[in-house]
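J.: Quick one, fold the following:
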Amino acid sequence: EHSGKMIADLNHIMAGGVSAQALFRGGNELPLGPKTDIRFGDVLRLTGPDAALSSVAKQLGGHIILPTMKSEVLYLALAMLIGYLVGIITITISGIPFAFGTSAGVIMAGVFVSYFRSCNPEFGGPVHEGARSFLQDFGLNTFVAVLSANVGSKVIAALGGDTIFWLAGIGTVAALLPPLIAFLVGIKVFGLNSVISDGAATGARNSTPGLNAIMEESNSSIAAVPYPVAYALTTVLALIGGYFSMILQ
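T.: Model (predicted):
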């Protein structure tokens, strides 16, 4: 009924202290102004008294989602389970085993769930913002801690003489140059949006913290769209490269 109208046309509906703060379409935040048009499936973030918000949501034909202290963990557990099962699937082609790995599978499941939720905030049930932030930070810190515990002793044992300087130099170049080249190729050659190109480059580096930083700085989750594709491709290529390295040795 209201699809195609502008925000200014809804002033008579958004009364009682209700004001529009943001508009999301397909998970992406759009510039909000009096002439911004709304379409079916858009997510409108409003502030105001609960009673007035309920009235506005009813008149707009939408569903109101209020901040809550509850968190639905069933969808989270199912997404992790599906990602884990996808990650352990191994397909052998010409004697070469291909698999995403459990970590990549769970990450991709999380990316897809996040994208669907950005399009429909009701997807996945209620989630308390504090709980979501805690899980995100705790998971990232745990990942870094476990990784450091597994490889830290080996790195220290390998550092001797001038090895540390070579390692630091090669590591810096290997960490910065490939994603920079990929980013520039994306925007210069393929004409991609800088955020999308950055998301793809981050996925190629398998850097979830980098993806989080991009989404935080851009105030958009669009970088998560190319992330799993690049993540999966580079994971497969790394497996193939490792396989041929073992053959050559």
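J.: Please count neighbours and contacts with C-alpha atoms only from this point.
T.: Noted.
J.: what secondary structure does Pro126 sit in?
T.: coil (DSSP: H, G, I helix; E, B strand; the rest coil).
J.: swap in Glu122?
T.: Applying three-state DSSP: Glu122 is coil.
J.: residues near the residue nearest to it when sequence neighbours are not counted, how many?
T.: In this structure, Glu122 finds its nearest non-sequential neighbour in Ile65, 7.4 Å apart by Cα to Cα, 6 or more residues apart in numbering. Other residues within reach of Ile65, judged by other Cα atoms under 10 Å, total 13.
J.: ditto for Asp137
T.: Neighbours around Asp137, by other Cα under 10 Å: 13.
J.: before we move on, back to that, surely the residue nearest to Glu122 touches Gly125?
T.: No: if you go by Cα atoms under 8 Å, Ile65 and Gly125 don't touch, sitting 10.0 Å apart.
J.: Scan this protein for its longest strand.
T.: Counting residues, the longest strand in the chain under DSSP state E turns out to be strand 19-25.
J.: so what secondary structure elements neighbour that strand?
T.: Where contact means 3 or more Cα pairs under 8 Å, 6 or more residues apart in numbering; DSSP states H and E, strand 19-25 is packed against strand 28-30, strand 43-47.
J.: between the ones you listed, which gets nearest to Pro97?
T.: Taking Cα to Cα, strand 28-30 is the member of the helices and strands packed on strand 19-25 nearest to Pro97, at 37.3 Å.
J.: In that closest one, which residues are buried?
T.: By neighbour count on 16 or more other Cα atoms under 10 Å, the buried set for strand 28-30 is Asn28, Glu29.
J.: Please apply the same query to stretch 10-24.
T.: Within stretch 10-24, the residues scored as buried using 16+ other Cα under 10 Å are Met14, Val18, Leu23, Phe24.
J.: how about this one, so we can line them up?
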Amino acid sequence: MFLAISIGYLIGGIKFRGFALGPVTGSLFAGILIGQFAHVPVSGTAKSFLFLLFLFGIGYSVGPQFLQALKRDGMKPVLLAVIVCVSGLLTAIVVAKILGLDPGFSAGLLSGALTESPAMGTATEAINALPIPEADRARFVAHIAVADAVCYVFGAVGVILFCSAVGPRLLGIDLAAEALKLEQELGISRKAPGVESAWHMFEMRAYRIAEGAPIVGLSLRAAEERSPELRLFVQRIRRNGAILEAEPDLVIEPGDVVAVSGRREVLVNVLEARAEEVEDRQLLDIPVSIADVLVTRPDLGGRSIDDVTKEEWTRSVYLRSISRGGQEIPIAPGIRVERGDILRLVGPESQVSRAAERVGVVVAPTTATDFFVLGLAIFLGGLVGVLVTIPIGDMRISLSTSVGTLLAGLLVGHLRTRFPLFGRIPDAAVSLMTALGLAAFVAMTGLHAGPVFVSAIAEAGIGLLFGGMIVTLVPMIIGLYAGRYLLRMNPILLLGGLAGAQTMTAGMAAVQDRSGSTVAVLGYTPAVPIGHILLTTWGTVIVGIMA
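T.: A predicted model of the protein is given here:
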């Protein structure tokens, strides 16, 4: 297994014209290859253990944004994801029935063509629960890996090309022009390469106030309010050799040396033309803090950055970055802050601490994992998955331990936005759970399928490959036109949402590359958690329907 993972990461890292299989699919191919030469016993318990860890980690990661995505103006990408995922399931069922595929091939067709490897796990669990001979179960499970390997390559390449090239052509749009238009609507200022955005750069400099300067005789509060959009703040004043701490009512006098904080571009372009900059290390020796803060306060959710900066507690505090669902999103006055976002704040230590209290809680690095919550959540999620059944026609399909564990991860992740110290798991641990858990599970699936790979390919025929192409493209086309003409989405957000619905980060990256803008991530982040949940669940559904 470990050899398959090692080789899989090597294969997955090889790029051809910007495309790479990725470590998960690489591990699948490596497992199949090794399985051609040696019979490797695969433990079902080990596979389940690793897969459940992966599912909990995925749910835990997207949980803070999932419920918020259902409430905010990201509802359109959410509906788009539902349309794409449901049409993908229906297309896979129709293709599988036309080709006469067994439950294993059908599940692999779905997981590969829709680029959602976790569906292999839910399908495997569903097959193992079927009342059929053990030999048939083993054969169907092996067929999942075979079909996934056949269909995944076009599935990944197809999504990338559709989102970045085919989709824009069908819509008749210029990606770069549309991205620039959306940036202007949101207030994003595009800068030349190598130049930092004003929203990201914070500096502090000292300036001598000349006789007759416009701010002489004004209080600090009045001076700062002359141009509030510039967000320049006085931190200290040197007067007659003494250093005075900034007080709102302190009056500025000629000859004062003021320590001013602000965006670098503003300091350079505005103040340097009006005041003499001086070197005063002692005056500028102010403790500066950088903190990642999880947004938990409900009164901030849905407010624009421009609106939030008008709050008194934001004085001297600057926003360096916003992370949403693990993706960094662009910063501009019109971008809205949502609960579950992680804001990177920079400014004087005391001001950042005060602002953090009004935003939520500081995400301090931790090395301790709350194994009590981790173990209990997976147990309860799995128990719910066994007990809950969903009626589909004449059948009743179990939710499955896999989907139950995924939902448990979502719940724990969401609860962290309300109770930040609940169920804490370090980012590195979550990354290990998701990366190693899925890669190892898929590698073991490949090892199991290796001995029957050639014969299974011969049994499925070339129709499996072309069927996979249909399953990849049909939901993308339906989603494209539904998103544009039914949901009336902005085309850039639409293309980002299509990539999110297919959980294909590389598709979003291709849109960003072609458009020269990162703004497509605003459509991707609300759609991707929905895609993960539905596509993973479809593994159980398609097995129940095709069995």
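J.: which one of the helices and strands packed on strand 19-25 of structure 1 lies closest to Phe143 of structure 1?
T.: strand 28-30 (28.3 Å).
J.: And that closest one against structure 2, how far off on average?
T.: Compared with structure 2 after fitting, strand 28-30 of structure 1 deviates on average by 6.9 Å (mean Cα distance after the TM-score superposition for structure 1).
J.: quick one, what contacts the one residue sitting closest to the centre of structure 1?
T.: Computing the C-alpha centroid of structure 1 and ranking residues by Cα atoms, centre = their mean puts Ala224 first, at 4.1 Å. Residues near Ala224 of structure 1 by Cα atoms under 8 Å, 6 or more residues apart in numbering: Val111, Tyr115, Gly199, Leu211, Met215.
J.: likewise Ala8 of structure 1?
T.: The contact partners of Ala8 of structure 1, by Cα under 8 Å, 6+ apart, come to Pro34, Lys35.
J.: what's around Ala177 of structure 2, how many residues?
T.: Neighbours of Ala177 of structure 2 using other Cα under 10 Å come to 12.
J.: cool, and Pro365 of structure 2?
T.: Neighbour count for Pro365 of structure 2, taken as other Cα under 10 Å: 10.
J.: That one and Asp341 of structure 2: what is the separation?
T.: Per Cα to Cα, to the nearest Å, Pro365 of structure 2 is found 17 Å from Asp341 of structure 2.
J.: which residue in structure 1 lines up with Ile378 of structure 2?
T.: When structure 1 is aligned by TM-score structural alignment, Ile378 of structure 2 is paired with Met80.
J.: Its match looks like it's in a helix, true?
T.: Yes: residue state for Met80 of structure 1 (three-state DSSP) corresponds to a helix.
J.: quick one, what contacts the closest residue to it other than its chain neighbours?
T.: Nearest residue to Met80 of structure 1, sequence neighbours excluded (Cα to Cα, 6+ apart): Val106, at 5.4 Å. Neighbour list for Val106 of structure 1: Ala79, Met80, Leu81, Ile82, Gly83, Tyr84, Gly87 [criterion: Cα under 8 Å, 6+ apart].
J.: Pull the most distant pair out of those.
T.: Greatest spatial distance among the contacts of Val106 of structure 1 (Cα to Cα): Ala79 and Gly87, at 12.1 Å.
J.: I figured the match of Ile378 of structure 2 was touching Met108, is that so?
T.: No: with contact defined as Cα under 8 Å, Met80 of structure 1 does not count as touching Met108 (9.5 Å).
J.: Which one of these two is surrounded by more residues?
T.: Higher neighbour count among Met80 of structure 1 and Met108: Met108, with 26 against 20, using other Cα under 10 Å.
J.: wait, isn't that one in contact with Val229?
T.: No: assessed by Cα under 8 Å, Met108 of structure 1 is found out of contact with Val229, at 9.0 Å.
J.: Relative to Gly48 of structure 1, how far out is Leu74 of structure 1?
T.: Per Cα to Cα, Leu74 of structure 1 is found 31 Å from Gly48 of structure 1.
J.: ok, those two, which is more surrounded?
T.: Per other Cα under 10 Å, whichever of Leu74 of structure 1 and Gly48 has more neighbours is Gly48, with 15 against 11.
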